[in-house]
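Undergrad: Sequence and predicted structure below; questions after.
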Amino acid sequence: MKTKHFRLNHFLSSCGVCSRRKADEIIKSGKVTVNNKRSLDPAMKIHPEEDQVKLDGKGIHPPQQKYYIAFNKPKKVITSMNDPKNRPCIADYFIPVGFESSRFKGLATKRKKPKSYGKIIPNGYKKAKDRIFPIGRLDWHSEGLILLTNDGDFSRKVLQKKIPKTYLLKLDGRPTTAQLLKLKKGVYTEVGRLKAVYIKELKQQASQHSWVKVMLTEGRNRQLHRMFEKIGFQIKVLRRIGIGRLKLRSLKPGEYFLLSPMDIKKVFSLPSELQSKKSRKISKRER
């Protein structure tokens, strides 16, 4: 079977170098060569097995093995694989390790200066060093579930689809039902209209604080903070606990696991709260 041709920007993205949009910028800057000739055209068609693509003189190749990882990001950690200011970042939690199975849980091992940023050497592939990167982001003070991969196509699919993401919030007060309903209908902020697709105050003992479960299909900068500020509340704790139907489970901050094929399917499935009764029955049979 013949290997299909790829656009140059698509090839860089699928190799995990960067996003397709960023690939356009890199190519137009003249940093990419194809068969030792500089290419400035992101739409140029290349054949992965026949053409030699280089970035800054270094060869670009498809990942030897693709990884799909669920990670529980701790607070005060940058959602990046490096940081010019030397702040703690996600890469600090991924050192060369042997993944014994798809259900392996890796306890975070913090190092001040990791020797290998974003490199994973899986069991049986000691020479494989595939670059991984986070899909999307969580703010410095936020915590919870974030996906990482070295598969550019998977990353783009997750970012382009409006996948519901579930958050657990601790507020500095107790909002009324009417105030929460207002957020579901949508509020206008300096960045436009923002809304939740699901929102519910969780049952709790008498307290001056409130825990609220919220689902969003957008990921604008500080979206939840902007929304709750509009109804007069500050968020004290922001924790993402689900992406699609994939849940954070019992992962502690800094722990991670490899996604199984069923886990990947859950990423693109609706949470039970947004499903019809018929869909819920089907989902239960799949578990």
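TA: Happy to help now that I have it.

Undergrad: going forward, measure contacts and count neighbours with C-alpha atoms only.
TA: Fine.

Undergrad: Arg174 - nearest residue in space that isn't next to it in sequence?
TA: Ser210 (5.2 Å; CA to CA, 6 or more residues apart in numbering).

Undergrad: Just confirm that neighbour contacts Leu180, I think it does.
TA: No. Contact criterion CA atoms under 8 Å: Ser210 and Leu180 do not qualify, at 11.9 Å.

Undergrad: which neighbours do these two share?
TA: Here Ser210 and Leu180 share no contacting residue, scored by CA atoms under 8 Å, 6 or more residues apart in numbering.

Undergrad: what's near enough to touch the residue nearest to Arg174?
TA: Ser210 neighbours (CA under 8 Å, 6+ apart): Lys170, Leu171, Asp172, Gly173, Arg174, Pro175, Glu201, Leu202, Gln204.

Undergrad: for comparison:
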Amino acid sequence: MKIRLQKFLASVGVASRRASEKIIQDGRVQVNGRIVRELGVKIDPDVDEIKVDGKACRKEPRHIYILINKPIGVVTTVKDPFGRPTVLDLIKGLKERVYPVGRLDMDTEGLLILTNDGEVTYRLTHPKHEVEKTYLAHVRGMVGRQQILMLETGVKLEDGLTAPAKVRIVKYDGDSTVLEIKIHEGKKRQVRRMCSAVGNPVIYLKRTHIGTLSLKNLKPGQWRFMTAKEIEYIKNL
């Protein structure tokens, strides 16, 4: 879509619109290599090359932040070579490209963030930031104090000892147990492997929180844009 040159300059932070008009009139702006002094010129930011004082001005992509409740059976990838449904198949009508932050395995339901903000992705996934993730795990067997202690102090897996977790029993359900498990690592299928290691394999797993972000009323397959308060929170992690 074409817009006036001075409006574009203002939108990318060169100067105010009025100051941008003077910059144009002073012959400091080039469009596709040609100096432009007229104020009525329209440009296409996605096609035309704009330079001010010889320095290129580029349109910054709009940052998108989405919360989605990933259903069971959907893979957390942009494309799947086996033709399975991906989380991006659930996002309809979005022009910008977004990417999943971290992963949930195909058999796990729950909260996932999609964004095109690389800095936020780094903050949420790098181990040094230790962002806490909360899961509800329905496991086989009656979990006792010994298993809780093992999960809380660290479980030895093939790829190393897990960091201490926070675990509480939500309820017993016949010969099974529902646990709330909080971890800040991101090992592959970590919660499932931890539970299996202590003798209580997972029947059903759902991620409910990433830090203070929660699913709230999102049903499996539903998504929404994050609020300004939520975006501020993840940017300040």
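TA: Arrived safely. Everything numeric in this text was worked out from a predicted model, so none of it was measured.

Undergrad: re the thing from before, translate the residue nearest to Arg174 of the first structure into the numbering of the second structure.
TA: Using TM-score structural alignment, the partner of Ser210 of the first structure in the second structure is Thr177.

Undergrad: which stretch of helix or strand covers that match?
TA: strand 176-183 (DSSP states H and E).

Undergrad: centre of the chain versus that strand, how much separation?
TA: On the basis of CA atoms, centre = their mean, to the nearest Å, strand 176-183 of the second structure sits 24 Å off its chain's mean C-alpha point.

Undergrad: how much does it stray from the first structure?
TA: Taken over the aligned residues, the distance from strand 176-183 of the second structure to the first structure averages 0.5 Å (mean CA distance after the TM-score superposition for the first structure).

Undergrad: in the first structure, what residues pair with the helix or strand following that strand?
TA: Per DSSP H and E, the first helix or strand lying C-terminal to strand 176-183 of the second structure is helix 190-197. Aligned by TM-score structural alignment, helix 190-197 of the second structure corresponds to residues 223-230 of the first structure.

Undergrad: how far apart are the matching stretch and its match in the second structure?
TA: Stretch 223-230 of the first structure sits 1.4 Å off on average (mean CA distance after the TM-score superposition for the first structure).

Undergrad: could you measure Thr33 of the first structure against Lys58 of the first structure, distance?
TA: 10 Å (CA to CA, to the nearest Å).

Undergrad: next one: Phe11 of the first structure
TA: For Phe11 of the first structure, the distance to Lys58 of the first structure - CA to CA - is 15 Å.

Undergrad: Looking at these two, which has the bigger crowd around it?
TA: Set Phe11 of the first structure next to Lys58 and count neighbours by other CA atoms under 10 Å: Phe11 wins out with 25 against 10.

Undergrad: What does the more buried one correspond to in the second structure?
TA: Using TM-score structural alignment, Phe11 of the first structure lacks an equivalent in the second structure.

Undergrad: did I read that right, Phe11 of the first structure in a helix?
TA: Yes. Assessed by DSSP: H, G, I helix; E, B strand; the rest coil, Phe11 of the first structure belongs to a helix.

Undergrad: In the second structure, what residue corresponds to Ser159 of the first structure?
TA: Actually, residue 159 of the first structure is Leu rather than Ser. Using TM-score structural alignment, Leu159 of the first structure pairs with Thr125 in the second structure.

Undergrad: Now do the helices in the second structure.
TA: With helices called from DSSP state H, the second structure shows them at 5-11, 17-25, 118-125, 145-153, 190-197, 228-235.

Undergrad: In CSV, list the ones you listed along with mean neighbour count.
TA: Output for these, formatted as CSV (neighbours: other CA atoms under 10 Å):
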stretch, mean neighbour count
helix 5-11, 21
helix 17-25, 17
helix 118-125, 16
helix 145-153, 16
helix 190-197, 19
helix 228-235, 13
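
Undergrad: Arrange these in TSV, one row each, with distance to Leu90 of the second structure as further columns.
TA: Formatted as TSV, those follow (distance: least, CA to CA, whole Å):
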stretch	distance to Leu90 of the second structure
helix 5-11	31
helix 17-25	39
helix 118-125	20
helix 145-153	34
helix 190-197	25
helix 228-235	21
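
Undergrad: show me what contacts Tyr204 of the second structure?
TA: Contacts of Tyr204 of the second structure (CA under 8 Å, 6+ apart): Thr108, Ala137, His138, Val139.

Undergrad: which among the residues you listed end up buried?
TA: Thr108, Ala137, His138, Val139 (16 or more other CA atoms under 10 Å).

Undergrad: show me the contacts for the first one.
TA: Shown here is Thr108 of the second structure, whose contacts under the criterion CA under 8 Å, 6+ apart are Lys70, Pro71, Ile72, Gly73, Tyr204, Leu205, Lys206, Arg207.

Undergrad: burial of the residue opposite the fourth one in the first structure once aligned, as a residue count?
TA: Read that as Gly73 of the second structure. For Gly73 of the second structure, the aligned position in the first structure is occupied by Lys76, per TM-score structural alignment. Neighbour count of Lys76 of the first structure, defined by other CA under 10 Å: 14.

Undergrad: now Lys182 of the second structure: how far from Leu136 of the second structure?
TA: 9 Å.

Undergrad: now Ala163 of the second structure
TA: Distance, Ala163 of the second structure to Leu136 of the second structure, using CA to CA: 18 Å.

Undergrad: who's more crowded, the two?
TA: Leu136 (22 against 15).

Undergrad: can you tell me which strand in the first structure is longest?
TA: When the first structure is scanned for its longest strand (criterion: DSSP state E), the result is strand 235-243.

Undergrad: picking up where we left off before, just the ones of the contacts of Tyr204 of the second structure in strands?
TA: Ala137, His138, Val139.
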